[in-house]
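In: this is a predicted model, with the sequence first.
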Amino acid sequence: MWFSFFIYTVLTALLPGPNNILALNSSMKSGYQKSKTLLLGIYSGFTVIMLLAAFFTGLLLNSYGFLLNYLKYVGAVYLIYLAWSVISGKQVEIDGEQKEQSSDSAGDFWKGFLLQLVNVKIIIYGITAFSSFIFPQFKELWIILVFAFLLSFIGNSATWIWAVAGQKLHRFLNRHYKVVNTVMGILLLYCAVSLFL
């Protein structure tokens, strides 16, 4: 069972999703250092969602499951907004390299954090992990908290891998900026559409 748990969590975390695509896009355009505030927002929001999933999975599934349907619409709208932002992003010339104009740090933090509140992929990731693997085996609060932080660590590690890939490949990706941004925007749109499939 635990092998399945790790396969599920690691593969799901590594698959393209809003966090991974946003992290790749940001570090590709602005570099890893300038993306740290956005990544911190993603990491913080992800951890909050895993803690909420730990405590409210049973409640959501048994009493308020209909809320997930409404959350899909909110998530889809936000993903479409992110896709438009990625596709229509502008570049400016800095030190002989194409770089994306950076936005304010606080805005980047909240952009990453708020994405988690409507990121159905990670909400389902947490609910599925807790309802299928963790709660059937454990009820102790401290163990549940350990798993919440473990799920957060796995998910945030995957996002970090995508961010590093954006940093390491930024010269190649910047050479093909329009194509790359269009593909990433389409992937975000796919994430939005897939909420209803």
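Out: Structure received.

In: for the rest of this, base every contact and every neighbour count on C-alpha atoms.
Out: OK.

In: for the helix or strand where residue 173 lies, packing partners?
Out: Secondary structure from DSSP states H and E places residue 173 in helix 170-175. Packing partners of helix 170-175 (3 or more Cα pairs under 8 Å, 6 or more residues apart in numbering; DSSP states H and E): helix 18-30.

In: list the buried residues in the helix it packs on.
Out: For helix 18-30, the neighbour count (16 or more other Cα atoms under 10 Å) marks 18-30 as buried.

In: try stretch 160-170
Out: In stretch 160-170, residues buried by neighbour count (16+ other Cα under 10 Å) are 160, 162-167, 170.

In: which other residues reach that stretch?
Out: Residues outside stretch 160-170 that contact it (Cα atoms under 8 Å, 6 or more residues apart in numbering): 20-21, 23-29, 31-32, 39, 173.

In: what's the most distant pair in these?
Out: The span of these, defined through Cα to Cα, is set by 39 and 173 at 19.5 Å.

In: this is the other structure I want to compare:
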Amino acid sequence: MIPFHELLFFALAALVLVISPGPNMIYLISRTITQGRKAGLTSLAGVICGFLFHILMVSFGLTAILFAVPFAYTVLKTMGVIYLLYLAYQAIKPNSKNIFEVDQSLKIDQPRKLFTVGFLTNVLNPKVAVFYLSFFPQFIKPAYGSIFSQSLMLGCTQILVSFSINFLIVLSAAKAASFFASNPLWVKVQKWFMASVLAFLAVKMALSKAK
């Protein structure tokens, strides 16, 4: 069983990562703004099912990798650091687009397609798999019991955080789009804050050691 304080820190890290813009968030926002909250929630259901797929694949993979390859922890940690620094750069890179700027000409999709596209957007997003493979090992320790069980625990925590935040995003997407359109300074503040937190997590991960 992973100690509560480490699980809490993982939840906080997952929170920072889920609010960093990516394909899932952009898809949910675009569908909510152009087609309404019901469409956004249907798309969110597909995205969450995509997370379940990744978690099962990664849980089995981590169990095999960490037992078979002694230096796997170092390799995965390096991947994690690079990934976090990449996200930090993406947040503040020049000419980066405001995620609430949506093409209003998007066509209307049926619920089945909304769910399917949400699912595939997540399943086919390599960033999600990289996050799981590089971030989970920082919190998994053989002393805590089954690696597979720990992976599932972290996965469920990540899904809970992701669902909660994305649910709020769907409910408030239209209002947020209006707010950021009239207050461009807050867009810059949000981007630099996000980049700072991601960079901090990258440094902390780089300095962590296997136990």
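Out: Done, it's in. Given the structure is predicted, the values throughout are model-derived calculations rather than measurements.

In: what's the following helix or strand after the helix holding residue 173 of structure 1?
Out: Following helix 170-175 of structure 1 in sequence, per DSSP H and E, is helix 177-194.

In: in the helix ranked longest in structure 1, what's buried?
Out: Ordering each helix of structure 1 by length in residues (DSSP state H) puts helix 32-62 first. The neighbour-count check on helix 32-62 of structure 1 (16+ other Cα under 10 Å) flags 32, 34-51, 53-55, 57-58 as buried.

In: tell me the angle the helix or strand following it makes with helix 177-194.
Out: Later in the chain than helix 32-62 of structure 1, the nearest helix or strand by DSSP H and E is helix 67-87. Angle, helix 67-87 of structure 1 to helix 177-194, by axes from the mean of the first three to the mean of the last three Cα atoms, to 10 degrees: 170 degrees.

In: so what does helix 67-87 of structure 1 touch, helix or strand wise?
Out: helix 120-129, helix 177-194.

In: in JSON lines, list those along with distance to residue 70 of structure 1 and mean neighbour count.
Out: Formatted as JSON lines, those follow (distance: least, Cα to Cα, whole Å; neighbours: other Cα atoms under 10 Å):
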{"stretch": "helix 120-129", "distance to residue 70 of structure 1": "11", "mean neighbour count": "21"}
{"stretch": "helix 177-194", "distance to residue 70 of structure 1": "13", "mean neighbour count": "19"}
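
In: can you redo the ones you listed as JSON lines with distance to residue 103 of structure 1?
Out: As requested, the helices and strands packed on helix 67-87 of structure 1 are exported to JSON lines (distance: least, Cα to Cα, whole Å):
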{"stretch": "helix 120-129", "distance to residue 103 of structure 1": "25"}
{"stretch": "helix 177-194", "distance to residue 103 of structure 1": "18"}
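
In: so which of those is nearest residue 78 of structure 1?
Out: The closest of the helices and strands packed on helix 67-87 of structure 1 to residue 78 of structure 1 is helix 177-194. By Cα to Cα, the value is 8.4 Å.

In: what's that closest one in contact with?
Out: Contacts for helix 177-194 of structure 1 (Cα under 8 Å, 6+ apart): 16-18, 21, 25, 75-77, 79-80, 82-84, 86-87, 173.

In: buried only: go through these for me.
Out: Buried among the contacts of helix 177-194 of structure 1 (16+ other Cα under 10 Å): 16-18, 21, 25, 75-76, 79-80, 82-84, 86-87, 173.

In: pick out the most distant pair among those.
Out: 75 and 173 (27.3 Å).

In: contacts only, for the aligned partner of residue 156 of structure 1 in structure 2.
Out: In structure 2, the residue paired with residue 156 of structure 1 is residue 163, using TM-score structural alignment. Each residue near residue 163 of structure 2 by Cα under 8 Å, 6+ apart is listed here: 44, 48.
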